[in-house]
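> need a structure here:
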Amino acid sequence: MTPKASIRSLLLFLAAIAAGSALAETVNVGLGSYSTTLPPGEVGPQNSSGQDILPKVSSAFSLPVQTNDFWSSLIYPFYSDPHSNVLYAHPLMVKAVGTGLRIGHTPTHVFAANDYLYPWSQQLTVGVAGLAAAQTRTHGYGDWTATARWADEAQTMEATFGHGLPFVFFQVTGGNAVVTPEGGFTTWYNQDGTLGLTIQGRHYGVFAPTGSTWTGSGPLQSSLNGQDYLSIALLPDAQPATIALFRKHAYAFVTDSTVDWQYNEATALLQTTYTYETELMESNGTSVDQTMTALYRHQWLNTTATLTGYAYPSVNGQMKLYEGSTFTTELPFGGVLPALPDRGDYNRAELLAHVQAVATESLPVGPTYENGKAMGRFAHLVHIADQLGATAERDHFLAEIKSRLEDWFTVGGAQQYAYLDSWDVLTGYPSGYGADNQINDHHFHAAYAILSAATVAQYDSAWAAQENWGGMVNLLIRDCNNWDRTDTRFPFLRSHDAYAGHSWAAGHGDFGDGNNQ
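Purely as a prediction, here's the structure:
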């Protein structure tokens, strides 16, 4: 290398360092702060080989990056599959591959050691003639639906699927639509672009535009009568009346899914409304601009919506089919007690001695999960000490919690939070259990800190004011389960699956048996 080239390389290196320093930023939130760069030596999201990666999204993707969902392996390829792992939407399960979307349904359970499973089984693949995509990318998502996109030099395909949907909705360009049954199949309905297929004992409807024809004996191909859309549905049976019902809804393509809550404090009743947005792709005299959805047991037990007589088996019990794009459930919710009441039927002297013994301890520095559990232990002891009238011990626990949280909520110490805008995620460092390099368990790790902060707030509301330390507490809540759709720093409800009614633990969910909790 010449001296001139060496000088140029050195200048470029120094410029890069300067640029990185300029991008590093401490963001103040009340009395607290977080960093927009990682602490030295720490890591963000990676794949299983320890390589830093970015979300796998299409060029048109414009939403906050969602993780910790049933479909997360589509956006976060932890094990480096360029398409996806199995996505258990229920009642359908799907898997992206280079030639399209594999679709399946498993109607019976199996026991594998201690596991109760409805494992992956494939009945057909939907694609475009000639499609050989190098990757399948996330194109968009709703609160419980997702859209995948395939693209190569000549062909594209988009597929929308989600919880409850017996349909998958496709849009294709660059070639004929291709439906490839897995193994032998029978065609029991073939009329005006609509097929009824039975594959491995499962029944499917294929709904192309009116006037379309299908050719071949497997794979099946159609030009879609010059249009670019089709849908596939899992049918409860192989009856003509059933496929007619599904055809009525097959052209109402789902474009979004949203959940909303209304709480009546006087009656302690929580109403949850689930809504699909749809676009009617064709009006053929019988089609309606409403979809159909299968309700989980916890939904159909608590709705007054009129259900059809159709149902699907699933790992979570029977899913009952509903005609319509919105339904509401109602459940009683009496709130959550911060502590159990003092019943008094115990040895107060012995309990006080235990509390006093712990009150000699302090809260050391530690990773988010272990440190969180230690703070949570002290938070519970605050209430016990208060019930015992042990105010000195109570205040010791509160002071320790405050000190540790304030350290966590301040950039520059041994513990801090960092926000990565490439993944729209806030992570505490030092981390553990994949919270940093897999976006795992944020709702677990942060919950201890949030519980501890809420306990402090019961006794010192000024400490928890937004202009003091409460702003950082709310930031942790937003990272785990952002309730504010206008705050695009985080996805809406990262961990909580509003349709399934529980949270998901793994950031990537890249497992053959689905995500875990």
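> from here on, contacts and neighbour counts on C-alpha atoms
OK.
> how much space between the most centrally placed residue in the chain and L475?
In the chain, the centroid-proximal residue (CA atoms, centre = their mean) is D69; its distance is 2.3 Å. Plainly put, D69 is 20 Å away from L475 if you go by CA to CA, to the nearest Å.
> would you mind confirming that P332 is in contact with L270?
Yes: the pair P332 / L270 is scored as a contact, 6.0 Å apart, by CA atoms under 8 Å.
> more neighbours, the two?
Each of P332 and L270 has its neighbours counted (other CA atoms under 10 Å); L270 has more, 17 against 12.
> which residue is the nearest non-sequential neighbour of the more buried one?
Distances taken as CA to CA, 6 or more residues apart in numbering place Y263 nearest to L270, at 4.5 Å, with adjacent residues excluded.
> okay, now the one you found: neighbour count?
15.
> please apply the same query to the one 10 residues further on.
Each residue near T273 was counted by other CA under 10 Å, and the total is 15.
> where does it sit: helix, strand or coil?
strand (DSSP: H, G, I helix; E, B strand; the rest coil).
> thought it was touching Q299?
No: T273 is beyond contact range of Q299, at 10.5 Å (criterion: CA under 8 Å).
> returning to that earlier point: secondary structure element holding the residue nearest to L270?
strand 252-264 (DSSP states H and E).
> now for that strand, which elements pack on it?
Applying 3 or more CA pairs under 8 Å, 6 or more residues apart in numbering; DSSP states H and E, one finds that strand 252-264 contacts strand 269-280.
> can you do 10 Å?
On a contact count with 3 or more CA pairs under 10 Å, 6 or more residues apart in numbering; DSSP states H and E, strand 252-264 meets strand 136-141, strand 145-151, strand 156-162, strand 167-173, strand 229-235, strand 269-280, strand 326-332.
> same for the shortest one, what does it pack against?
Looking back up the chat, that one is strand 136-141. Strand 136-141 makes packing contacts with strand 93-97, strand 145-151, strand 156-162, strand 252-264 when contacts are defined by 3+ CA pairs under 10 Å, 6+ apart.
> let's have those in CSV, adding distance to P3.
Shown next, in CSV, are the helices and strands packed on strand 136-141 (distance: least, CA to CA, whole Å):
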stretch, distance to P3
strand 93-97, 51
strand 145-151, 46
strand 156-162, 50
strand 252-264, 59
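> would you mind measuring from H442 to A506?
For H442, the distance to A506 - CA to CA - is 9 Å.
> here is the second sequence; please produce its structure so I can put it next to the first one:
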Amino acid sequence: MTRRLRGAVALLAVAVLLGCTATSEAGPGGPPAAPSAVPAPRPPDVDLTILPARQVAPTPGMRLAEGLSPPTNRWFSALALGDAPQPVFPLPLAVALTATGFGVGVPQVTTTATGVFGPYAPQLTVDVGGRDPEVSAYDAASVTMDLGTGALTVVEGSPVLHWTAANPGAARFDTPFEPGGPAGSAVAAVGGRTWLLLATDPDGAPAAPALAADGRSADVPAGGGLAWLALPDGVAAGSAAARTLADAAAHPPAPTTLRWAVSAGTATTELDLGAPTAVVRLPHQATLAPADDLDCDGLGAYATVLGAATACAGRTAAWSVPAVAVDATLDVAALPEAERAELADAVTADTERLAGDAAPAYPADTYFGGKALARDAHLLTLATALGLDEPAARLRERLGAELRLRAEPDGCARRAERCFVLDPVLATVVGLPAGFGSEEGNDHHFHDGYLLEAAALAAADDAAHGDGTLAAALAPVADLLAADVAAAGPVPAGDGPAIPALRTFDAFAGHSWASGYAPFADGNNQESSSEAVAAWHGLALWASVRDDAALGDEARWLLASEAASARAYWLEPDGGPTSFASLVWGGKRERATWFSPAPSAALGIQVLPVTPSSGYLAGPEGTPPDGGARVRANLAEALGVAPADLWADPSAWDIPFGDQLLAYAALAGPDDAAHAAALLRELPDERIDDGSTRAWLLAWAMTRAAGG
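Below you'll find the model as predicted:
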């Protein structure tokens, strides 16, 4: 195996209508890659029938039209899954179903000592005589609910709700509207917010709403529609901005199409909204791509929990983020001889502890087991790079045996753990024993990312130092794990629902969602942004082993997108009471974790696992653009010290996640990295995370101190 396993410059782009494809070409420093539609890819070449079919836990409720794949891990999952529908947050709006219709509002954003909050609070409630709601369609950025009397369509990022009547009838409102708004609309003011009511006839042409005399209802013909547009903060109905947005919002929604592209320096996302409409641009979408046709000049903005969202009108939103390098290991060969010798001793000691005669068994579940496998795979790359033949051989044997065991397709037919099943109801691959709610779809990208990285590193090593059979042995199951979280298009699953495209990743938000059902009033959430980034790093390495260019391009797009949003909303949020956040929800961004109140844990969970791609934590180029000031500020807040005093008291780092914080500190600059290396040498063993080793963290700090 080469010391560095870099992916080739990605010139082919893959895209989805939850699935369509795209191609682009741009060299380093060139313009952002511009997606353009080409024939849709065929689904991944995987066979789901090789796994035993078993529902690990019953699904509590499902409001989903026949034939649709259960939409776990989406911003709207709670509309379709769980005991009762919960509010959803297609920013800038928040929407919830009622017994006979729906409510909608623009959340009022408030700040406390621990976070930024924008809960669902309806400003309008609409009664359409609905009953038995179910999700009838969804795509890249929209979801449609069949309410029995018609269809409600919600588009992520749009300040507009659209209702299409199945039969002639009336929609009733709790707030009266008055005629006289722009584009023939009616107007209502609620709590300082101006709302416009627009209408379309059965042919989709704009029409004036057929308001009742009291303004509290409007008649709608069969096939006709109503749309509710929330104007931006402080924008009045008579303004030019309101006219522009109203003209755009009148168009009935069409299916949204996602395309992506990667080049040597950028990753580009493009969302075609199907027709000109009103939409917002979130903070991470600031760098525009050539395909973007939005008009955002002078249209105002909405306050959201993620920051100001700029109001725009148009059909195609596109933006670019910096690419993230994909390396398999750290460049320890470039270190001074004395440091290489020190690392060799550390690798030997860690290998004895983890792969010696008294080594503990790997955890059986996919999360802790996956972390341990990736940990040992990192250690193997160091042993190989340092020429440590005996430790490398021991790690190679232990890793290979465990990975082969877990990759037995029929393993769960013969044992209760270290194996995988296909849940035929949720259309997802579940590892046994399940953990952290993985039987409900929770955290699959975290778990599978660790396993894919371990499989990729071990298989690449086996190709160079073994018999070359490991990749083929692991591929049938590892390919299924990749498809489970990141299939470019739906994957048929026999008689059951297909694995959906991009199960966990939200292209508009630029990040993943961790909860399968999202049974929360604050929407879906993700805590460990760094484990999500690591998942796509592992996917990219596996794509290289499989020589799958399309999967590699997709993985690099996911990696760059997730990294950019991790910086924008978790590590470097704009505004709010804290320097960093640890949980981002649809309806709030807060300093809290599921497992610990310690500020060090809140930052540490945004760092682990340290991979060769973790430079993104400091900045888009892998180095801090501000001289490390933001890294030091985050650390100071986590440790409860002043930024200038980070290194004054070594005992301050003897805290939960202290090892991860030292790894993060090494990103602030070479001097900080040297301080981190010195403390990592002395950190108590119990402070080293079970997904890492002292040798790996020391190698990370040493290479950063050397400018690597």
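> what sits in contact with each of T273 and Q299 of the first structure?
With contacts taken as CA atoms under 10 Å, 6 or more residues apart in numbering, T273 of the first structure and Q299 have F327, T328, T329, E330 as neighbours in common.
> what does the first one align to in the second structure?
Matched across to the second structure, F327 of the first structure falls on A317, judged by TM-score structural alignment.
> quick check: that match vs A278 of the second structure, distance?
On the measure of CA to CA, A317 of the second structure and A278 of the second structure end up 11 Å apart.
> what's the answer for V160 of the second structure, then?
Using CA to CA, we find V160 of the second structure at a distance of 7 Å from A278 of the second structure.
> which neighbours do those two share?
L229, A230, L231, L245, A246, A248, A249, A250.
> what's near enough to touch A242 of the second structure?
Contact partners of A242 of the second structure, counting by CA under 10 Å, 6+ apart, are 181-183, 194-196, 229-232, 235-236, 248, 299-300.
> these in strands, which ones?
Counting by DSSP state E, these place T194, W195, L196, L229, A230 in strands.
> farthest pair within the residues you listed?
T194 and L229 (8.5 Å; CA to CA).
> the more surrounded of the two?
L229 (25 against 19).
> tell me which residues touch that one, please.
Neighbours of L229 of the second structure in contact, by CA under 10 Å, 6+ apart: 93, 158-162, 185, 187, 194-198, 242, 245-246, 249-250, 278.
> counterpart of it over in the first structure?
Using TM-score structural alignment as the criterion, L229 of the second structure maps onto A233 of the first structure.
> could you pull out the helices in the stretch 351-500 of the first structure for me?
368-388, 391-408, 442-459, 471-481 (DSSP state H, counting those that start in this stretch).
> any idea which of those gets closest to D115 of the first structure?
Nearest of those (CA to CA): helix 442-459, 23.2 Å.
> which strand or helix spans the residue in the second structure that F511 of the first structure lines up against?
Aligned by TM-score structural alignment, F511 of the first structure pairs with F520 of the second structure. Using DSSP H and E, F520 of the second structure is not contained in any helix or strand.
> spatially nearest residue to F520 of the second structure (excluding sequence neighbours)?
Q86 (6.4 Å).
> now do the same contact list for the one you found.
So Q86 of the second structure contacts 76-80, 95-98, 120, 517-524 (CA under 10 Å, 6+ apart).
> quick one: the closest residue to A564 of the second structure other than its chain neighbours and H284 of the second structure, what's the gap?
Leaving aside its chain neighbours, A564 of the second structure sits nearest to V321 (6.5 Å; criterion: CA to CA, 6+ apart). To H284 of the second structure, V321 of the second structure is 8 Å away according to CA to CA.
> give me the common contacts of those two.
Joint contacts of V321 of the second structure and H284 (CA under 10 Å, 6+ apart) are G510, S561, A564, S565.
> of those residues, which is the nearest to A550 of the second structure?
Among the shared contacts of V321 and H284 of the second structure, S561 lies closest to A550 of the second structure (CA to CA), at 16.6 Å.
> is it true that G175 of the first structure lies in a helix?
No: applying three-state DSSP, one finds G175 of the first structure to be coil, outside a helix.
> what about it, how many neighbours?
19.
> then V382 of the first structure?
Other residues close to V382 of the first structure by other CA under 10 Å number 27.
> contact partners for it?
Applying CA under 10 Å, 6+ apart to V382 of the first structure gives the contacts 339, 355, 376, 388, 390-391, 393-398, 401, 452, 455-456, 459.
> how far away is it from A462 of the first structure?
Taking CA to CA, one finds V382 of the first structure at 18 Å from A462 of the first structure.
> again, but for D497 of the first structure
33 Å.
> which one of the two has more residues nearby?
Taking other CA under 10 Å, D497 of the first structure and A462 do not tie; D497 has more neighbours (18 against 14).
> that one -> the second structure?
In the second structure, D497 of the first structure lands on D506 (TM-score structural alignment).
> any idea how far its match lies from S142 of the second structure?
11 Å.
> what's the answer for G101 of the second structure, then?
From G101 of the second structure over to S142 of the second structure the distance is 18 Å, taken as CA to CA.
> for the equivalent of P391 of the second structure over in the first structure, give me its contacts.
The alignment partner of P391 of the second structure in the first structure, by TM-score structural alignment, is E393. Each residue near E393 of the first structure by CA under 10 Å, 6+ apart is listed here: 352, 355-360, 381-382, 384-386, 399.
> quick one, which of A317 and A278 of the second structure is more surrounded?
Legend: neighbour count by other CA under 10 Å for A317 of the second structure and A278, higher for A278 (30 against 25).
> now that one. Nearest residue, chain neighbours left out?
Closest residue in space to A278 of the second structure, ignoring its immediate chain neighbours: A313 at 4.6 Å, by CA to CA, 6+ apart.
> what's that neighbour in contact with, if anything?
By CA under 10 Å, 6+ apart, the neighbours of A313 of the second structure are 158, 241, 244-249, 276-280, 293-297, 299.
> take those and keep only those in strands.
Per DSSP E, strands hold the following members of the contacts of A313 of the second structure: P276, T277, A278, V279, V280.
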